[in-house]
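A.B. asks: No letters, just coordinates:
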């Protein structure tokens, strides 16, 4: 039987974050979600893993630690799609990459506005000494400036495709969560390029692609150029899921079902600028606290 799956199910990648102990062992800290995009075809590393900054750095934009014991990841294991001729869609090959160079500088690229933007791009090591020859990459297409996109409004349906609690639906295939847009998507929420969604998400889904996915039953959609279009089976990348909004007071934390989505445009800005920065100090985190941050 020929297996046929929707592209986003295998375009989302399960991430496992590790800390290298003093005795040389890798201790798993937590999981997350990521996906691949292709940068400038003329660059030396045209493929990038896109995820949240708090997943790779282990710290939120306000300086809180993701891990309960304040451990910081040093390595990442990415569950890539297996690319051998006999592999089935959903088969995986786990490939580990360092998160820091020999000097301790993070290897991921950040947004020009710095760590308050919870999206990063990690260059994928391609075929270095046979490192990734078993992996096949299925990148999302980034919409270029000026190219018509779906015209979206509050209450429109979106999909968040990732790995809640590090779980898969089948082999390495992701789990789909359906939500609705909860803020005006054309304006920046909280002064940043992001919007809100109403969705029941859980730990492990941070870094997930947020998409509009069309099927044969999807009615034609209005695009930003005023046209009505129907493209069954096509997915449109809207942004990167970054966790839910919450309020901490009096020793308790109230977490809502409203989540933060960083707009896809920040991915282009990150790749274009190619900025690597040292980890912020505690005082820098204190001085640059954003209005709202998400959890895992």
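C.D. replies: Nice, I can see it. Computed from a prediction, not measured in an experiment: that's the story for all the values here. Numbers count the residues shown, from 1 in each chain.

A.B. asks: only C-alpha atoms for contact and neighbour calcs from this point on.
C.D. replies: Fine.

A.B. asks: Report the spatially closest residue to residue 152, excluding sequence-adjacent ones.
C.D. replies: residue 185 (7.0 Å; CA to CA, 6 or more residues apart in numbering).

A.B. asks: got the contact list for that neighbour?
C.D. replies: 152-154, 194-196 (CA atoms under 8 Å, 6 or more residues apart in numbering).

A.B. asks: hey, where'd the strands end up in the stretch 151-296 of the chain?
C.D. replies: Using DSSP state E, counting those that start in this stretch, the strands of the stretch 151-296 of the chain run over 157-162, 175-181, 194-198, 209-213, 221-222, 228-229, 235-249, 252-263.

A.B. asks: most packed of these?
C.D. replies: Using mean count of other CA atoms under 10 Å, the stretch among those with the largest mean neighbour count is strand 157-162, at a mean of 26.

A.B. asks: Show me what that strand is packed against.
C.D. replies: Applying 3 or more CA pairs under 8 Å, 6 or more residues apart in numbering; DSSP states H and E, one finds that strand 157-162 makes contact with strand 12-20, strand 175-181, strand 209-213.

A.B. asks: And the contacts of it?
C.D. replies: Here strand 157-162 has contacts from 8-9, 12-14, 33-34, 174-181, 204-213, 241, using CA under 8 Å, 6+ apart.

A.B. asks: try it again with 6 Å
C.D. replies: 33, 174-180, 205, 208, 210-212 (CA atoms under 6 Å, 6 or more residues apart in numbering).

A.B. asks: Do I have it right that residue 238 meets residue 265?
C.D. replies: No - contact criterion CA atoms under 6 Å: residue 238 and residue 265 do not qualify, at 8.6 Å.

A.B. asks: list residues touching both of the two?
C.D. replies: By CA under 6 Å, 6+ apart, no residue touches both residue 238 and residue 265.

A.B. asks: how much space between residue 268 and residue 113?
C.D. replies: The gap separating residue 268 from residue 113 is 13 Å, by CA to CA, to the nearest Å.

A.B. asks: Please name the residues that touch the nearest residue to residue 274 once chain neighbours are set aside.
C.D. replies: Nearest non-adjacent residue to residue 274, counting by CA to CA, 6+ apart: residue 109, 5.8 Å away. By CA under 6 Å, 6+ apart, residue 109 lies in contact with 120-121, 274-276.

A.B. asks: Take this one as well and set it beside the first:
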């Protein structure tokens, strides 16, 4: 990919990464993740169920037929030349058998984890800027929500697929007592761990002024997608950005 082509790639398409949980080097499936930087440490953000191989609500195996749970995860990283990828494998457990990923203080109840990255030789990181969560757009039901990931493992030469639905519940109201809001979108397996964004052009309501604001393109990071709560209605869950901050704040104390 030449420099002119690289400039045409959306910055958020560069953020999403294709993941393959595996056990004993056998691939168990596919998922999505993205990197955030906290202090000097890069972390892979994805779902708890992706790294554990278990249902976060019941703790039961996601693959009861095989009983398999992942022991590592393959990450398709960018290299210094955009458009070329390198595959790394991050262990999910340390030498004592303890999970390397960092959970929320509420544990698996929050289906989001941060995995410290250690295998970064020849890797070029493109972390998601969490300040995008502070964009002045006020998200409202009915607004578009784009899930940037890999449905059924599909990609465009490893570039993610943007699937866009709509915000289906008031984002400021926690769903079922958890920091979640709902989206109405035709999401599929492989998209777990995808970043979800709101992107608007022209006009929107703002916290800073009364009435409508007219601008170009504005993007707001809405959270982390983690699957559907109702398959037939195609209603999915998005964990709010604050859970990432809470996980990383906890990581600071655990790693010092």
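C.D. replies: Sure thing, it's come through. The model shown is predicted, which means the values in this text are computed figures rather than measured ones.

A.B. asks: picking up where we left off before, save the contacts of residue 109 of structure 1 as TSV, and put in distance to residue 97 of structure 1 too.
C.D. replies: As requested, those are arranged in TSV below (distance: CA to CA, whole Å):
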residue	distance to residue 97 of structure 1
120	15
121	13
274	18
275	19
276	16
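
A.B. asks: Tell me which of the residues you listed persist in structure 2.
C.D. replies: Contacts from the contacts of residue 109 of structure 1 that recur in structure 2, judged by both residues aligned by TM-score structural alignment, their matches' CA atoms under 6 Å, are 120-121.

A.B. asks: List only those of the contacts of residue 109 of structure 1 flagged as buried.
C.D. replies: 120-121, 275-276 (16 or more other CA atoms under 10 Å).

A.B. asks: Out of the contacts of strand 157-162 of structure 1, which is nearest to residue 58 of structure 1?
C.D. replies: residue 33 (13.8 Å; CA to CA).

A.B. asks: Longest helix of structure 2, counting residues only.
C.D. replies: The longest helix of structure 2 (DSSP state H) is helix 242-255.

A.B. asks: angle of that one against strand 180-184?
C.D. replies: 140 degrees (axes from the mean of the first three to the mean of the last three CA atoms, to 10 degrees).

A.B. asks: Identify all contacting residues around helix 242-255 of structure 2.
C.D. replies: The contact list for helix 242-255 of structure 2, computed with CA under 6 Å, 6+ apart, reads residue 104.

A.B. asks: what residue of structure 2 matches up with the residue nearest to residue 152 of structure 1?
C.D. replies: Counting by TM-score structural alignment, residue 185 of structure 1 lines up with residue 171 in structure 2.

A.B. asks: For residue 116 of structure 2, see how far away its match is.
C.D. replies: 29 Å.

A.B. asks: Can you tell me the closest non-neighbouring residue to residue 146 of structure 2?
C.D. replies: Nearest to residue 146 of structure 2 is residue 164, by CA to CA, 6+ apart, at 4.2 Å.

A.B. asks: actually residue 172 of structure 2, sorry about that
C.D. replies: residue 181 (7.8 Å).

A.B. asks: Could I get the contacting residues of the one you found?
C.D. replies: So residue 181 of structure 2 contacts 169, 171, 175, 238 (CA under 6 Å, 6+ apart).

A.B. asks: can I get these in CSV with distance to residue 77 of structure 2?
C.D. replies: Putting the contacts of residue 181 of structure 2 into CSV (distance: CA to CA, whole Å) gives the following:
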residue, distance to residue 77 of structure 2
169, 34
171, 31
175, 33
238, 24
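
A.B. asks: Quick check: of those residues, which lies closest to residue 75 of structure 2?
C.D. replies: residue 238 (22.0 Å).

A.B. asks: Please say which position in structure 1 the closest one maps to.
C.D. replies: In structure 1, residue 238 of structure 2 lands on residue 261 (TM-score structural alignment).

A.B. asks: Residue 196 of structure 2 too?
C.D. replies: By TM-score structural alignment, residue 196 of structure 2 lines up with residue 210.

A.B. asks: Kindly report the same for residue 44 of structure 2.
C.D. replies: So, by TM-score structural alignment, residue 44 of structure 2 is matched to residue 49.

A.B. asks: Equivalent analysis for residue 221 of structure 2, please.
C.D. replies: In structure 1, residue 221 of structure 2 lands on residue 237 (TM-score structural alignment).

A.B. asks: so what's its match up against?
C.D. replies: Counting by CA under 6 Å, 6+ apart, residue 237 of structure 1 touches residue 211.

A.B. asks: can you tell me how far it sits from residue 176 of structure 1?
C.D. replies: 14 Å.
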